[in-house]
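Student: kindly generate the corresponding structure for this input.
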Amino acid sequence: MKERNYHYGIDLLRIVAMFMIVVTHVLAQGGIRKEVEGTFDLYYFVTWLLQIAVYWAVNAYALISGFVGHRSRYRYSKIIELWLHVFFYTFLFAVGFTVLGKELSLTDWRNALFPILTGKYWYVTAYFGLLVFMPLLNLAIERISNRDLGRILVIAFVGFSLVPALFNNSIDEFALDRGYSSLWLILLYLTGAYLARKDLKKLPSNRILFLGYSLTVLVSFALKSVVGNIWFWYTSPTMILGALCIFIPFARMKITNVKLQAFIKVVAPTTLGIYLIHLNPLVVRFLLRDFAKPFTNLPILAFLGMILGASAIIFALSSMIDWLRLKLFDKLKVKGLSELCDQHFPYDVKD
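Tutor: As a prediction, this is how the structure comes out:
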């Protein structure tokens, strides 16, 4: 496969970012953040430095969408495929936990049957909004110069990110909701597309970018503590800069190791499934809620090791489950069936 069609560095970033997302959920849903809150001891500092150090991942994942998506041919079947992917897990877990004797409410079943519209996975719901408008965004990206796109993005991030953070003031009218919104994903999508059209070799070296990322972690931690939580939100200027500092090295990475290429090709397609599995509301309620609280009773190095180890186990198990789901969908020809929509409703751009 030609590299212009398959970017190993970007798909490796997809894998790394999803592992970091799992770490954030072990800290949050696992109960560690709540357990150390207000203690201001070594466990508090390690927890929050780690939380901030991995929080760039969601922004980076959204940047990937624009980096690769703006070149892709738009298909309405993408919406169907996303819906089926999400529904598969929400319905499967609802049935599975019912069989195991867990009591589910009517609201649980409603959420299982209409997972995207009920917002049980905030990223998928926000991404659905992005997906609907993606053809219009791609058309605009194609027509606008990179210089003007860059200027628009600077204005957007100054107004939507920098100024609100400096004044510690969330502007509700922008409807950014701390970054849990379609609008925020749209801005990151446009940023990813902008980076795809830049000569990334001319940007700062990886060493400088890593130092920059390290600085954003320390600044985010300090300003969160002194100013407010707005510096910890996805829309925080330091969170955006941190994501860019991680994103750029992967975007210009050349991977030639055959074994690593094979690993990436197997695991990268399962990353969304990893998110859908471990953050399923019922999985969180019945399996993950506060499971990691006892980690805080361990020595500090063991504490850190247990967080990363638990995250690795959740990541690996979820990846294997979604790999099986991919095989099942292939057997059932789900992709081909969803693409029937494209035959009847082809997307076409007039010259």
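Student: for the rest of this, base every contact and every neighbour count on C-alpha atoms.
Tutor: Fine.
Student: what's the closest non-adjacent residue to W233?
Tutor: Of all residues not flanking W233 in the chain, R178 sits nearest, at 5.4 Å (Cα to Cα, 6 or more residues apart in numbering).
Student: what about that neighbour, distance to Y234?
Tutor: For R178, the distance to Y234 (Cα to Cα, to the nearest Å) stands at 6 Å.
Student: settle it for me: which of these two has more neighbours?
Tutor: Y234 (23 against 19; other Cα atoms under 10 Å).
Student: mind listing what that one touches?
Tutor: By Cα atoms under 8 Å, 6 or more residues apart in numbering, the contact set of Y234 is Y55, W56, V58, N59, R178, G179, Y180, I240.
Student: one more, for comparison:
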Amino acid sequence: MSELVKDESTKMKISSHRPVRNSSVELLRIIAMFMILAHHFAFHNGIDVNQLPLGPEKIFYELVMLGGGKVGVVIFFSISAWFLLDKTQHVKTNLRRVWIMERELLFWSLLLALGYLAFDYPDLGIKQLIKSVAPLTMSVWWYATAYAIFLAVLPFLQEGLRALGRRMHLTLAMIMLVVWGLTSFIPKTLGNSALQGVFGFFYLFVLISAYKWYMKPLTLKHTWAMLGIGVGFFLLYTGASVVLGLHGINKGIFISHDYSLPVIMIGFGMFLLFDRLNFHSRIINRIAKSSFAVYLITDYAASEKLLWVRLFNLKDLYGQPFSILRIYGILLAIYAVCTLLDFVRQALFAVTVDRNRGHWFELLWGWTSPRVERLVSGNGNDASAMGQRENQVQLQENR
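Tutor: Predicted coordinates for the structure are as follows:
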């Protein structure tokens, strides 16, 4: 997986001196990214799956592929959020995470832009080419930009939630569940219009932190019950979609919209199930390190057109024998190729920028932080003290 998730890696102890990632959760990370890839196939395809004739394939595309991608995003973020909660967050540490993540974003955005430019690819466009120079600030990938903003705000968010205490925090979580969770069942309300991007991450973080800090862990039986309820709502809305389709109304499965309550129940429930297991596999951990690269490569705007409109358009697969199996075979092949490409990227980074990882950030931080503190406090001594505290924290977190 990418630098984005390295710092929030899931760990189990096999000895007091050698921590390794829990491969069960790393496997779930791979599965989540594959669900997101399948969603992108259906969502960005040259054919609008909502307009397909009613039938088993249409239901599968909408329920499993489109809905599954929303669940995948919840899972992917939940893994990071869960392990971020294990330690106190600091401004410097999180900005360093963003800095390191930006290197990977810049690598892929420039490489993809230059590659498409070299082959005179018509769907690149001058706008996309310009945006590729600054992928994080220009939101080439929405998840990366939203996650960077979340990391920058996280130290203040975490400290504020801690200051609320158990009662106020749980009350806030309940209010958010009512405002955004329950209204997500109703079209055109806060549940699916105002809650987007980074605000979705804030919403999930408040819920996950309330559960981890203050609630008794769900039993296996209760976890399966939560999953079952979430799946039940998906099936209920699928049935409603089928009935509407029989009357010529193709609205899709509304319940699979971003951060709807059933999506959260399924996504977080799956995380809790996988987190219960503990095993170690170097192969799984190795593949998981490149999961974010699969997203970066395939969700680049020009790549979307190349993959899902030109090469693997659903019009050439829909209605064919074993079409769903063929689609999943294609997606597995794409996942494998992207993973191998990222192995090359990791090898290049190992002998170049990762040899002194974060060095330029340290220099920039050392120059800017005292000046920023002077503007805030007007006290040079406070600035010096702040810099010393941040450096101590950084040393303790095993740069």
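Student: picking up where we left off before, looking at it, the residue nearest to W233 of the first structure is touching T235, isn't it?
Tutor: Yes. Contact status for R178 of the first structure versus T235: in contact at 5.8 Å, counting by Cα atoms under 8 Å.
Student: could you pull out the helices in the stretch 101-250 of the first structure for me?
Tutor: 106-113, 122-143, 146-157, 163-166, 182-196, 206-226, 237-251 (DSSP state H, counting those that start in this stretch).
Student: switch these over to JSON lines; also include distance to G38 of the first structure and mean neighbour count.
Tutor: JSON lines is the format used below for the helices of the stretch 101-250 of the first structure (distance: least, Cα to Cα, whole Å; neighbours: other Cα atoms under 10 Å):
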{"stretch": "helix 106-113", "distance to G38 of the first structure": "33", "mean neighbour count": "16"}
{"stretch": "helix 122-143", "distance to G38 of the first structure": "28", "mean neighbour count": "17"}
{"stretch": "helix 146-157", "distance to G38 of the first structure": "32", "mean neighbour count": "14"}
{"stretch": "helix 163-166", "distance to G38 of the first structure": "23", "mean neighbour count": "18"}
{"stretch": "helix 182-196", "distance to G38 of the first structure": "31", "mean neighbour count": "23"}
{"stretch": "helix 206-226", "distance to G38 of the first structure": "11", "mean neighbour count": "17"}
{"stretch": "helix 237-251", "distance to G38 of the first structure": "23", "mean neighbour count": "23"}
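Student: would CSV of those helices with distance to S65 of the first structure be doable?
Tutor: Listed next are the helices of the stretch 101-250 of the first structure as CSV, based on distance: least, Cα to Cα, whole Å:
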stretch, distance to S65 of the first structure
helix 106-113, 26
helix 122-143, 10
helix 146-157, 16
helix 163-166, 25
helix 182-196, 6
helix 206-226, 21
helix 237-251, 12
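Student: out of those helices, the one nearest Y43 of the first structure is which?
Tutor: helix 206-226 (14.3 Å; Cα to Cα).
Student: and the angle for that closest one with helix 237-251?
Tutor: Computed by axes from the mean of the first three to the mean of the last three Cα atoms, to 10 degrees, the angle separating helix 206-226 of the first structure from helix 237-251 equals 160 degrees.
Student: helices and strands around helix 206-226 of the first structure, which ones?
Tutor: helix 42-54, helix 237-251 (3 or more Cα pairs under 8 Å, 6 or more residues apart in numbering; DSSP states H and E).
Student: now the first one, how far from the chain's geometric center?
Tutor: Counting by Cα atoms, centre = their mean, to the nearest Å, helix 42-54 of the first structure is centred 19 Å from the centre of its parent chain.
Student: what range in the second structure does the helix or strand following it sit on?
Tutor: Toward the C-terminal end, the helix or strand that comes next after helix 42-54 of the first structure (DSSP states H and E) is helix 56-69. For helix 56-69 of the first structure, the aligned range in the second structure is residues 71-84, judged by TM-score structural alignment.
Student: list just the nearest of the contacts of Y234 of the first structure to A156 of the first structure.
Tutor: I240 (12.5 Å).
Student: so what does the closest one match up with in the second structure?
Tutor: In the second structure, I240 of the first structure lands on I264 (TM-score structural alignment).
Student: ok, the residue nearest to its match when sequence neighbours are not counted - contacts?
Tutor: Counting by Cα to Cα, 6+ apart, V74 is the residue found nearest to I264 of the second structure once chain neighbours are left out, at 6.3 Å. Contacts for V74 of the second structure (Cα under 8 Å, 6+ apart) come out as Y259, V263, I264, G267, F268.
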